[in-house]
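Generate a structure from the sequence data that follows.
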Amino acid sequence: MRTVSGLTTDTFERPRELGDRADPTVLYARTYLLIRLVVGGVGVLLPVALWLVDALVLQGSITLRGSLSAYYHSGARDLFVGALCVVGCLLLTYLAAQRRTWDYWLSTVAGVAVLGVAFLPTQRPPFSTTPPTPLQQRWGEHPVAAAHFACAAVFILSLAALCFVFAARDRRWGGGHPALHRACGVVILVAVAWAVAGFVVDLDLGWLTALYAGEVASVWAFGLSWLVKGSDLLGRPLLTRRGS
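Sure thing, here's the model as predicted:
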C-alpha cells in the first residue's frame, strides 16, 4: 500500500517456509531476518554488556554511568563504539534493494544517526583525566556533545517509527504481533519523554538517572521488536505472504 509520499509499508513476497536454501527468495528472506535478529540482539544485550565490561572485566566502577553514551569515556569504550558501528552498518544495508519502502528510509536514517552517536562522543564526566578526542579539541566539547544528542534523538525516534511500521504491516496482513510492536513504539516514545523530563525535574533514583533509564528502556524496546520480527529464522512457519 503506497502513501502520498510514494513509499510503501509492504516489502517483498515472502516464501511460505525457509527450508529450501537453493531458492534465491529463501536466501534473501533469511538474510533479511538475520539482520533483524542481530540488530535486536545487540540492542537487548548492549546495556548489560557495557556494565559487565566496565564493572567486572576491566575492574571499573560498579555504579551505573549517567547514560549509555557515558560508556564512551569508560573501559567499555571499544564495546560501545563497536556495537553501534555494527548496528549502524546493518541498518544501512537493511532492505537496500527496496528503496521505495518506509523500512528502508527509516532504517537508513537510523543507521546514519547511530554512526553519529558512535563517532561524536558526549561530554567527558566531571574531573575526568581522559584527554578530549581530536574532534572535541577541534570543534569543542559542547558542540560535539550537542551533535551527539541530536543523532541519538534521530536514531531513537526512527526506531520508534519502525516499530509502528512493523505493527501496521502485521495488522494488515494478519499474523505477527502488531500489539507488541505498537507497545514497543509507545515505550520508546515514553522513555524519550522521561529522559527529557529528567533534565527539567529530578527523576533520578540513586545511581539510576532518568537519562540512563530512558535510554535503556528505548534500546530494550527496539531490540525486542526486532528480535520478534526476526524470529521466523528460528523455525517458526511463515504465515503471511508479504513483508512480515
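
Only C-alpha atoms from now on, for both contacts and neighbour counts.
Noted.

Helices of the chain, start to end?
24-52, 77-93, 102-119, 134-139, 141-173, 178-197, 210-229 (DSSP state H).

any chance of these in a markdown table, with distance to L68 and mean neighbour count too?
As requested, these are exported to a markdown table (distance: least, CA to CA, whole Å; neighbours: other CA atoms under 10 Å):
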| stretch | distance to L68 | mean neighbour count |
| --- | --- | --- |
| helix 24-52 | 7 | 19 |
| helix 77-93 | 8 | 19 |
| helix 102-119 | 11 | 23 |
| helix 134-139 | 19 | 12 |
| helix 141-173 | 11 | 20 |
| helix 178-197 | 12 | 20 |
| helix 210-229 | 6 | 24 |
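
closest to S67 out of these?
Of all those, helix 210-229 sits nearest to S67, with 4.2 Å by CA to CA.

contact partners of the closest one?
33, 36-44, 47, 65-68, 156, 159-160, 163, 166, 176, 180-181, 184-185, 187-189, 191-198, 203-204, 244 (CA atoms under 8 Å, 6 or more residues apart in numbering).

want to put them side by side, so please do this one too:
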Amino acid sequence: MHIKKIQNHNLFAYRRLRRAIGYLGIFLPIILVLLSLFKFFGTSIQPSISHYYFSNLREIFTGVLCAVGLFLICYKGNGNKVIWKNDNLLTNLAGFMAIGVAFIPTDPIGSSCTQCTLVSIGLKELHSGFAAVLFLTFAFLSIHVFTIGQEQNKEIPISVINENNIYRFCGYGIIVCIALIPFKLFEYATLVFEAIALFLFGSSWLIKGRALGDKGSIGRKLYREQNVTDTEEMWSE
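Predicted coordinates for the structure are as follows:
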C-alpha cells in the first residue's frame, strides 16, 4: 500500500509539471500583449514575442521562458532508441533551446538598444535557430512522443477528440505556424503565429497533464478510460 501511494504521488507530480509547462506556454503571449495595452508599462505591442526582450516587459519574457526551459530539463520521461521518440532527449533539447531564446536576443527594432543584457546584439540568426529548433521539438513531442502508449480499447470507440488526435493536430499546427512566419502575411504576423504555436504547445501539455480531468465522459472521449484504478493509470502512462 505504501508503494502504491508513492506511485500515485509521482503520477500526480508528473501531471502537475505537465500542466505547469502547458499554462506557461499558453499565457506567455497573452500576458505580454495584455500588458502592452496599458500605458503604465511603457511598452507597445511588439512585432514578435522575441522583441519583448527589448521592452519594459523583458523580465516577464525571459523569466517565463527560463521557467519553461528548467521545467522541461527537469522533466524525466521515457527513453527510446528512436531519436524523435526519445522523451528525455527531446525535452532536454527543448529546455536548453528555450533558455537560449530567452538570453540570445533577436535584432532590436531600432538602430540602437540600451536595454540589452547578458549578451550583445547582432545574433538574430542564432536566436532564430534556437527558436526554430524549440518549436520543431515541441511539434515532435506532440506528434511522436505524446501519442505513444495509448492501448487499444475495443470497449470504448475512438472519439474525434481522442488525445492522440489532439496531439497530432497541435504538433502539425505548430509546424504550419512556423512555416508561415517568414512570409510576413500581415502586420504582427510573426507575433500571431508564434502565439498560436505556443497555444498549441501549451494545449498539448495540458491534455497530457489531464488538466480537464480523466473520469466519466472526458476520460472516455480523450483517454478511452473509464473508472480505472490508480495502478492501471500508472501503467497507462
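
TM between them?
With the length set by TM-score structural alignment, normalised by the length of the second structure, the two chains reach a TM-score of 0.79; 211 aligned residues with a CA RMSD of 2.6 Å.

Spatially central residue for the second structure, please.
F201 (3.8 Å; CA atoms, centre = their mean).

Tell me the counterpart of it in the first structure.
Counting by TM-score structural alignment, F201 of the second structure corresponds to F222 in the first structure.

quick one: contacts for the closest residue to I73 of the second structure other than its chain neighbours?
Nearest residue to I73 of the second structure, sequence neighbours excluded (CA to CA, 6 or more residues apart in numbering): N92, at 4.6 Å. Shown in contact with N92 of the second structure (CA under 8 Å, 6+ apart): 72-75.

Reformat these as a markdown table; add distance to S128 of the second structure.
Below are these laid out as a markdown table (distance: CA to CA, whole Å):
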| residue | distance to S128 of the second structure |
| --- | --- |
| L72 | 20 |
| I73 | 21 |
| C74 | 24 |
| Y75 | 25 |
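
Not including adjacent chain positions, what is the nearest residue to the alignment partner in the second structure of A168 of the first structure?
In the second structure, the residue matched to A168 of the first structure (TM-score structural alignment) is T147. In space, and not counting its chain neighbours, T147 of the second structure is closest to N164: 5.2 Å by CA to CA, 6+ apart.

what's the distance between the nearest residue to A132 of the second structure once chain neighbours are set aside and L123 of the second structure?
Of all residues not flanking A132 of the second structure in the chain, I178 sits nearest, at 7.5 Å (CA to CA, 6+ apart). Applying CA to CA, to the nearest Å, the value for I178 of the second structure to L123 of the second structure is 19 Å.

Same question for N80 of the second structure.
Taking CA to CA, one finds N80 of the second structure at 34 Å from L123 of the second structure.

again, but for A94 of the second structure
Plainly put, A94 of the second structure is 19 Å away from L123 of the second structure if you go by CA to CA.

Then H2 of the second structure?
Separation of H2 of the second structure from L123 of the second structure (CA to CA) stands at 53 Å.

How about G173 of the second structure?
Taking CA to CA, one finds G173 of the second structure at 27 Å from L123 of the second structure.

again, but for S112 of the second structure
14 Å.

who touches both of the two?
Common neighbours of S112 of the second structure and L123 (CA under 8 Å, 6+ apart) do not exist.

what's the match of A168 of the first structure in contact with, if anything?
So T147 of the second structure contacts 163-164, 167-168 (CA under 8 Å, 6+ apart).
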